[in-house]
Each structure stands twice: as C-alpha cells, then as structure tokens.
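Novice: Quick one: sequence plus predicted model below, questions after.
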Amino acid sequence: MEISPVTVIGLLAASCTTISFLPQVLKTWKSKSAKDLSWGMFSIFATGVFLWLVYGLMISDLPIILANAVTLLLVLTILYFKFTFDRDEPAAN
C-alpha cells in the first residue's frame, strides 16, 4: 500500500494538532487543578471533534479518523479531570 503525499501532509497536520492537547492533559493531571479550564469551550470542542471523527469514518479518511480519535480521547480526559478536580476543590468565598 502506497501512501500519497497528500495523506502524508494530512497525517503530519493531524499529528501536530492532536499532540497540542497533550501538554494541557499532563499539566492538569500533575497539578490536579482544572479550575481555569472552560466547560463550555471543551464541551463544544469535544462535540466538534466527535463529528469530525464520524465524518472521517463516513469518508474513510485515515488522517481524519486517527487525529480525531486521539484528540477526542485527550479532550475527554481533560473533561474528566475538570469534573473530578473541580469537585475536589473547595468553593471560593
């Protein structure tokens, strides 16, 4: 199976945009704090990524499928941390 230059560019672009969430996941995990992260932004983003994943599956586009599957996993991890860590933090007076 030969991979076209267009697919290579797609895979590289997908890798960059997907990996960009890794520092936020690691920072949130290490600090055990997600108070500055927006529920709204990450919820809307997760919905968009999920729809991109569905789209990629519908057109059988490997870069779109791989990038959005991994990105969705990372974003859902951030949302899980937000839910877990926000519950554990005392309320501000």
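Specialist: Ah, there it is.
Novice: all contacts plus neighbour counts: C-alpha atoms, from now on.
Specialist: OK.
Novice: Now Ala69: closest residue in space, sequence neighbours ignored.
Specialist: With CA to CA, 6 or more residues apart in numbering as the measure, Leu53 is the residue that lies nearest to Ala69, at 6.3 Å, once sequence neighbours are left out.
Novice: Is the one you found in contact with Leu62, as I believe?
Specialist: No. Leu53 is not in contact with Leu62 according to CA atoms under 8 Å; the separation is 10.0 Å.
Novice: okay, these two: which has more neighbours?
Specialist: Counting neighbours by other CA atoms under 10 Å for Leu53 and for Leu62 shows that Leu53 has the greater number, 23 against 14.
Novice: dropping in the other structure now:
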Amino acid sequence: MEQYIGLIAAFLTTVSFAPQAIKTIRTRNTESISLGMYVLFTTGVGCWLVYGLYLNNLPIILANSITLILTGIILIMKVKHG
C-alpha cells in the first residue's frame, strides 16, 4: 500500500512541476527564474535521487529522475541565457 501512495505522490509532484518546465523550455525565457533557487532545488532533487537509489525506492527514484532532468535543462538554460 505504501508503494502506491509513494507512486501517487511522485506522479503528482512531478506532473505539477512539468507545465512550468515545459513553458520555460519552449519560450527559453528564464528572466524571472532565480539562479540561486534553481541551483539549490536541482541539488536537492539530485540528493533525493541518490537517497532513493540507496533505499531502492521506486517512487523516489522515478520522480526525482524526471524532475532532475527537467530542472537540469532549466538550470543550464538559465546559466547560458540568463
């Protein structure tokens, strides 16, 4: 049961982030994004991914893998174009 709750939570938190990520990727507008916040957030997501790998916890691994890819792209765009 807890695995299902984790999968639902992982899905919802990842999907909630996706529209903003997609908009930023499409428009390439990173002007209103805080570089410091994205550095901290991306680092935190990376730590959650490593933690999930240590626990072998599928919901944590899936959610943070996808989110790390999206935040990484946005962070790279912010550094290059910000």
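Specialist: The structure has been received and is ready for your questions. The structure presented is a predicted model; accordingly, all values stated were derived computationally and were not measured.
Novice: that older thread, return the residue of structure 2 aligned against the residue nearest to Ala69 of structure 1.
Specialist: Taking TM-score structural alignment for the superposition, Leu53 of structure 1 sits opposite Leu49 in structure 2.
Novice: which residues in structure 1 form helices?
Specialist: With DSSP state H as the criterion, structure 1 has helices at 5-19, 22-31, 39-59, 62-88.
Novice: Most tightly packed of those?
Specialist: Highest mean neighbour count of the helices of structure 1: helix 62-88, a mean of 19 (counted as mean count of other CA atoms under 10 Å).
Novice: need the contact list for Gly56 of structure 1.
Specialist: Gly56 of structure 1 sits next to Leu62, Ile64, Ile65 when contact means CA atoms under 8 Å, 6 or more residues apart in numbering.
Novice: Which position in structure 2 pairs with the second one?
Specialist: To tie it back to what came earlier, the one meant is Ile64 of structure 1. With TM-score structural alignment as the criterion, Ile64 of structure 1 lines up with Ile60 in structure 2.
Novice: Help me confirm that its match comes into contact with Val50.
Specialist: No. Using CA under 8 Å, Ile60 of structure 2 is not in contact with Val50, being 9.2 Å away.
Novice: before we move on, the earlier item: give me the spatial nearest neighbour of the match of Ile64 of structure 1, chain neighbours excluded.
Specialist: Ranked by CA to CA, 6+ apart and with sequence neighbours excluded, the top spatial neighbour of Ile60 of structure 2 is Gly52, at 5.0 Å.
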